[in-house]
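J.: I'd like to go over a predicted model; first the sequence, then the structure.
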Amino acid sequence: MSLRIGIDIGSTTVKVVVLDEDNKLLFRSYERHYSKTRERACETLHSIEDMLKGQKVRLVITGSAGLGVAKASDIDFVQEVYATAAAVREYYPDTDAVIELGGEDAKIIFFGGALEERMNGSCAGGTGAFIDQMATLMNVSVDDLDALSLKHEKIYPIASRCGVFAKSDIQPILNQGGRKEDVAASIFQAVVDQTVAGLTQGRELKGKIVFLGGPLHFLQGLRQRFVETLHLDEEHAIFPEDGDCFAGIGAALCATDYEERPFEEVLKLLEESVDARTSVDTMPPLFTDQKDYDAFLARHNANHPPEVDVNTYAGPAWLGIDAGSTTTKMALITADGGLLYTYYHSNQGNPVAIVLEQLKKIYALCGDRIQLKGAAVTGYGEDLIKNAFSCDLGLVETVAHYNAAAHFNPDVDFIIDIGGQDMKCFKIRNGAVDSIMLNEACSSGCGSFIETFAKALGYDIASFSKLGLFSPHPVNLGSRCTVFMNSSVKQAQKDGASVEDISAGLSISIVKNAVYKVIRAANADDLGKHIVVQGGTFLNDAVLRAFEQELDRNVTRPTIAGLMGAFGAALAARNLHLEKSAILDAKALETFTHSAKPVTCGLCTNHCSLTVNQFDGGRRFISGNRCSRPLGKEKVENPDLMRYKYQKLRAMAGKGTGTGARGRIGIPFGLNMYENLPYWFTFFTKLNFEVVLSPESSRKLYIKGQHTIPSDTVCYPAKLLHGHVEALVEEGVDAIWYPCMSYNNDEGIGDNHYNCPVVAYYPELLAANVPALKETKFLDPYVGLWRHKDFAKRISKLMSAEFGIPEKETKAAVKAAYEAYDAYVQDVRETGRQYVEYARGHNMPVVVICGRPYHIDPEINHGINDLITSFGFVLVTEDALSYLEGYAPRKVLNQWTFQSRMYNAARYVCTQPDMQVVQLVSFGCGTDAITTDELRSILEEGGKLYTQLKIDDISNLGAVTIRIRSLMAAMEARKDAAEH
């Protein structure tokens, strides 16, 4: 029998396997292909030419990038799931499931009966590429990341749905002194959670599981996290010796069914296919010639601050520090904004050490000639650096960037700042930051996006970007997820596009992502007439040129685009007009020490992961807290209607007049139960049931139900319900009551009064997907509370059928329940009125949170209400104000109760000088995709600011804090403008 060869061409690697007639492995290789797929495969086959010369072989190709190669070379192809399954059946016939992680693909194959495969769709979170990205972020190799993870002591919750989300969780932990060992293990845990929650889609992972793919083959720490999370023993967790090449082995096994050919013939077919070319979708060039480029450079290089020689200058100076998420920037300026000293470097996860070293350097340069009159700090690490070095001022980064932009262009009306992984855009109105847009879900328009490709193609970012300047045919790569862009880039390469064409295409793609995905602009006028661009990414001339071409207008790029945050902070320090800065002097720096240790706060149910930073002289700074209690301060509780409603509803547990004679009925405390609990609680206690509420939401409760969640894209509030119903089953209740409700009560303020589709019908999804519910009576009938008379009849029949309760008793309970619901609604409105009065009596601004009933759940809102009230606001919710405005037609179909309330509350806020709106949106909410634009237009037409906070299962409040503080700064600036 001839030798069989399997070639598995994946998204990042090529695996080649040779089997003999007894299925013995004669050769295996696993190598990265850096987008040169066919070349890599040919090189590997050449390396084993001696073994195969003159032989007849059967060769089959498989893998996510293999189909194109197979077609071009006319070699047989087998689908990778089929190949993997063939190898698993051959070597581990009693397997129940396979988990395979590749470079960009993650899949689970369930065996037993028909093969069932689940694969990642629109995102590459939880794959090898994600792990590579995280290792780069932490400035270690993947092997080092693995070694670190094996020494962990605690696991932090880190989002794995997207590299950007994960970065925004990891960065604060590192910046606040968290241990790299713990972060490394947390990254692997995030991959496990993504695989279990995202790919099982509700099907249970049990029995014998085979783990395949490069990451699971090479990374011991990742294996450990999977084994512990899935509670597997050695018998049930199988890591094959050749797990990294398993699909290749499967392809070789499948080759048995295909014809044999001389080895030389298949090698020739593969080699000739390398030169195959197809047409590429191209765009006009960025620059036509050198003259065109020189004129562009001259225009932009004119925007520079005066140069001053630090070695000869004598006089006062001001320091600005921008402690960013991945880099630390510093600027020392003179009174007219001249630059004495600048610094821009990666902070290697330890900004304190960097600032310490730079301050010593600055003092050495300054000597006695230069007096430091003020120091200000901004950015992610603001609090830490301010406390460590006693800086005079901490300011929110939006204000720092505006200061700097206005210095170069006093008429600026739009600022766009593209950094390594985040993008910030702010509109300026009347001299204040008005609306803020941040990239929440995706980093495809950011600097790290180009950097990723530059590295993959073997260039550094500066030389890679220059390559595209004069490309005659930039490739049209569209605007998509970074990881999927990989596929577009590879396709373009296969189709013959040069590296120059790809570099130019990526620069244009970044701009399209920024303009159409983050800013969501309809045209250039949506941005403004006077646009200032900044951030390291705009130092890239190709990106800047693409931006000007896309908008068809010239913009301002200061030569210090990457230092604008630090420069703006220095200007703010100058405007303090201090005699002398309080920053630590050269002498104090000599004895400066810093250590950090992680602790978990137990003072309330939030259980914040804190980092305690110790400095010399007994100074300490605690970060990661959402309130002031761990700092030893009494918690100042400003009026907060979110907290009031939550505590009032939660207090119902254990109350009630029911004797429990008819049994215990469980009610899951989630979604629309935040709206209807007063009703159902009264109804069942009146019927002498004991009502048992599910426990308070928590991350732990979410993980309890995680394995039964069938959809990865549904909102977090819905995902939590799985844990709530499982907890009720464990509690041993006699029945669980969770009805489907297409409509809410009609409040007369919209065109209709529908419930959100997810909220309305989630009980049916739970019934179908949570096996534990078979152990109890799960009642999920359709009910219409808004049809009072009809409802009483229908529910009487149901109660009679299920529990044998007489109609008269049920009707009396219905009457009492309606009264209890009305009393609750009135109480919320009255309490809201009192809170507004309190605010006015104490001269405090009011924030109206526009969200859904379930946004009052602390696990869903992550303590955003505590954060807002800690800044000195009084907080009320939309349902306390929505009744104060009548019906008014809207531009969109206004058919959902919760949104109708938001619109009405926003209309009311427009009539009140001391109120502003903050909208909470749960990530993945379909109906809010429509409502946010409508809410924005109501507020902007009424002269108000619009602030939206997107929340998910991630509890890092960094971006939220920026928005709240920017809202405060804008309110302050408006107030100042009005007074002058």
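T.: Noted; the coordinates are in hand.

J.: switch to C-alpha atoms for all contacts and neighbour counts from now on
T.: Fine.

J.: return the set of buried residues in the helix ranked longest in the chain.
T.: If you go by DSSP state H, the chain has its longest helix at helix 807-841. Going by neighbour count (16 or more other C-alpha atoms under 10 Å), the buried part of helix 807-841 is 807, 810-811, 813-814, 817-818, 820-821, 824, 828-829, 831-832, 835-836, 838-839.

J.: which helices and strands does that helix pack with?
T.: Contacts defined by 3 or more C-alpha pairs under 8 Å, 6 or more residues apart in numbering; DSSP states H and E place helix 807-841 against helix 641-650, helix 673-686, helix 788-803, strand 874-877.

J.: please name whichever of these is nearest to residue 15.
T.: Proximity to residue 15 (C-alpha to C-alpha) singles out helix 673-686 among the helices and strands packed on helix 807-841, at 52.9 Å.

J.: next SSE after the closest one?
T.: Next along the chain after helix 673-686, taking DSSP states H and E as the criterion, comes strand 690-693.

J.: what about that following strand, distance to the chain center?
T.: 36 Å (C-alpha atoms, centre = their mean, to the nearest Å).

J.: okay, pairing it with this:
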Amino acid sequence: MGLSVGIDVGSTTVKVVVLDDGIVRFWRYERHLSQVRQKTVELLGEARELLEGREFSVAVSGSAGLGMAKAAGLPFIQEVFATAQAVEHSGESVDIVIELGGEDAKIIFLSGGLDERMNGSCAGGTGAFIDQMATLLNVTADELDRLSLEHEKIYPIASRCGVFAKSDIQPLLNQGANKADVAASIFQAVVDQTITGLAQGRELKGRIAFLGGPLYFFEGLRRRFVETLGLAQEQALFPDWGIYAVAIGTALYAQEQGESFACDPLLDKLRASTGQITHRNTLPALFADEAEYEAFLTRHSAAGVATADASTYEGRAYLGVDCGSTTTKVVLLTEDDRILYQYYSSNRGNPVSVIRGQLMQIRELCGERITIAGSVATGYGEDLVKSAFHFDAGVVETMAHFKAARHFCPDVDFILDIGGQDIKCFKIRNNSIDSIMLNEACSSGCGSFVETFASTMGYDIEEFAKLGLLAEHPVDLGSRCTVFMNSSVKQAQKEGATVADISAGLSISVVKNAIYKVIRARSAEELGSRVVVQGGTFYNDAVLRSFERELGLEVTRPAIAGLMGAFGAALYAKELPLRYSTTLGLEELKGFAHTAKATTCGLCTNHCNLTVNTFSDGSHYISGNRCERPLGHRHEKKLPNLYEYKLERIKALRGRPGPRGKIGVPLGLNMFENLPFWHTFLTELGYEVVLSDLSSPALYNSGRRTIPSDTACYPAKLMHGHIENLLDKGIDTIFYPCMSYNFDEGKGDNHYNCPVVAYYPELLRGNIDRLAQVRFLYPYFGLHRPRDFVKRATRYFRELDPTISLPQVRRAADLGYAEYARWHEELCAEGSRAIAAAREAGRPMIVLAGRPYHVDPEINHGIDKLISSFGIAVLTEDSVADLVDPQRVRVLNQWTYHARLYNAAKYCTLQNDTELVQLVSFGCGLDAITTDEVRDILERGGKFYTALKIDEISNLGAARIRIRSLLGAMEERNTRRENEEEQA
């Protein structure tokens, strides 16, 4: 067979294999750090002894290899075919190949015809994802693997990209979750992403070969795959050549090409192919020269803060701690607002340990001369810090940042805070917060966005940021999420962009994302003339310069931009009416100990994953709860919660035996809305209606393998589990109609169901093989025209059972319509009672607005209970939508559920004690419209807009902050109104 060389240039690594008569004589695997050609030349140089003096064939493969192959004139093979060749060459009997690389993931089905599924632009569930998560936990990748082998439980963590995963992991760390459990959960997230994101409805069974670096190096990941897929030992193949599979297949392909090369000419070809292309999509330089940059620095140095010498100061001091998403910040203030002590650093995956160390330093520094007279915590870890170290109070971070900004600019109009994973924007009017905008779950405009790319390229964030300041040709990367940006950055590198050009381009991208995706500003005038920017990201002068240039506005950046949360918390501590502080003293800190134990709450059907933190003084802090029950205390009087009311009504429905047997109905999507009609109609026709069980993670997992697309919303994905649940119950007739139209409520221009709700039965029929073994009924019906429905239903059901007559169908339909109307009337009446009860108790109300299926606890993740825990009554959009006239909006108002949202928003603007929070499911394209319209209605009516994006991940850390931010803004606004009334 001769001598051949296979070069596999992946997204993060280069693999080189030399075959001699089909036998591997040389293999190397190294990271290329974006220096693709240089690293390839280096590895081929190591194989010189085998290659020199002999002719050999060569070929290239890999996601980053095509450009090099073209430039050097070398044969190229697509990696899927290279992998298939390697597996065939191995002689192993394999049905499926799962290969995970640095940023690429693929599944190749070999049995039953070659079929390949590969990730697109998203690097979630790959080696790069694992590297990011290891960095977040402040461990090496090897340490992450070792930790995972010691886990006791698995937390649900998003894996579709590192950004979302961080939003799930950081609260767990801040709340004291065991690192071993988090490590194993990260690997489980990779497995889940592979099954749902790549398999796309095709079952993973037979003998599976697991290839690629992550599966080769991480035993914990291998275990999670085997356990999740339920593979026997002989079904899971983890070969020694797994990381070289593509390179081996490429070398085999090279032999087929027949073209011969010699060692030195090949190396010369590769060296000569570098730097041949220049990138063209560039932006103007951030600074023309050093002088312009120095002038910029001088202007921003004005927003400084005075300091005091802790070694000589005597008196009272005030402590603020901001335990953020990725960093911990500490500020100790004097009576006259000078900083005695400050700290800013990474959480290192263990915020409790970091804060304890800082408090001990502060106590030693203070000695007997300085008295800590007050302490306040803020940020993601606020409650944990308060409990662990007996802080005097906590404050939601939005209020802390507002307090700090006013210190530097008392008449501030607009505040933009960009942190590690969060963007917070505040519009200020009459010296109080008028509206709050936050990024939802994507942190592509945040500090971690730039930091991720810096580490990928081998730089720390400070060095990387400085490189971009004087870059001559910043790359225009637009405003995209981290994983999509990867491909843009790689393309820019291929076209000759320098690291400095990319650094500058990323800084500009951060700003564009904040302005156009979070603030959504159309002009600088919308922000006002006095803008304060803060957060650690603004330490990056390139980001600050980009922001000023994009808006054409000079802004204020405090010298302590990254400490503003802690600084604001310290200012709050000064205002506490305390005789003394309860903060732990030095001796207590020396004896401080902290353990965290994971458990599951069994007090209700939510089965929350709790983390029980126990401290050395015997006190406890429980996190992960969605209500107050596991904490052992509840409000004296239970406030109305219409989510609970609607759910209990659904749960109370029971089928009764009928002469025509059992008929299954899946409890999801529009069935939460239309079930009163269908349950009555089918029962009256003589069927015993059997509902699927309420949604749960287990139910979702039972149908996950049949989901053909990862971009569908979670409520739709759950329908696969509901169908499987009915089949597991032995139901042989399942009814789930397609419905283009909903009931006509007269609130909009039309009354459509969204396409997913309307036609998802068609998708289920095409992707769940077991449905072919039963009678799956998915007729097209419309309930908006009762007479037409009776005619169509009679024809349809008579085909199923000729004994069904027109009078029977008409009677069943009449009773169904009457029952649906009764349910709606009772809901509205319950809404009126809830409003009256809340007002009698003097409590505020929130309309938790969404779709009918958001009542499902597995979909809403207990957000209604979370809101109730703050002493707020919870209403639904459909309980108040009839209390105002139909709204005219700027878009075609053709969806029934959306029309209710607009009416509910209008209702809230007419009530002083009612706000609206909108639930939005990831993957809902229509909500790109509704969110803008609902925001517009609310803000025109002087109300705040809060949206909570939700999917299968149930961590409510971000939701809690958003709701508390809303409550804080409401309190500020009410105080302002009271002051205005007093002055009048």
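T.: Noted; the coordinates are in hand. Treat the numbers as computed from the prediction; the structure is a model and nothing was measured.

J.: quick one: TM-score?
T.: Here the superposed chains carry a TM-score of 0.97, computed using TM-score structural alignment, normalised by the length of the first structure; 976 aligned residues with a C-alpha RMSD of 1.6 Å.

J.: who's in contact with the helix or strand immediately after the longest helix of the first structure in the chain?
T.: Past helix 807-841 of the first structure, further along toward the C-terminus, the next helix or strand under DSSP H and E is strand 846-850. Residues from elsewhere that reach strand 846-850 of the first structure, judged by C-alpha atoms under 8 Å, 6 or more residues apart in numbering: 836, 839, 873-878, 902, 905, 909, 914-920.

J.: can you tell me the mean distance of strand 846-850 of the first structure from the second structure after alignment?
T.: Superposing on the second structure and averaging over aligned pairs (mean C-alpha distance after the TM-score superposition for the first structure), strand 846-850 of the first structure comes out at 1.2 Å.

J.: that strand vs helix 807-841, what angle?
T.: Orientation of strand 846-850 of the first structure against helix 807-841 (axes from the mean of the first three to the mean of the last three C-alpha atoms, to 10 degrees) gives an angle of 140 degrees.

J.: list the buried ones in strand 846-850 of the first structure?
T.: In strand 846-850 of the first structure, counting by 16+ other C-alpha under 10 Å, buried: 846, 847, 848, 849, 850.

J.: what's the angle from that strand to helix 641-650?
T.: 60 degrees.

J.: which ones are touching the residue most central in space within the second structure?
T.: Centroid-nearest residue in the second structure: residue 164, 2.9 Å away (criterion: C-alpha atoms, centre = their mean). Going by C-alpha under 8 Å, 6+ apart, residue 164 of the second structure touches 158, 441, 442, 443.

J.: then residue 400 of the first structure?
T.: Residue 400 of the first structure touches 378, 564, 565, 566, 567, 568, 569, 572, counting by C-alpha under 8 Å, 6+ apart.

J.: count the neighbours of the counterpart of the second one in the second structure for me.
T.: Alignment note: residue 564 of the first structure maps to residue 564 in the second structure; criterion TM-score structural alignment. Taking other C-alpha atoms under 10 Å as the neighbour definition, residue 564 of the second structure ends up with a count of 29.

J.: tell me which element residue 564 of the second structure falls in.
T.: Here residue 564 of the second structure is assigned to helix 564-574, by DSSP H and E.

J.: quick one: that helix to the first structure mean distance?
T.: Per aligned residue, helix 564-574 of the second structure averages 0.4 Å (mean C-alpha distance after the TM-score superposition for the first structure).

J.: since that was my last question, I'll sign off now.
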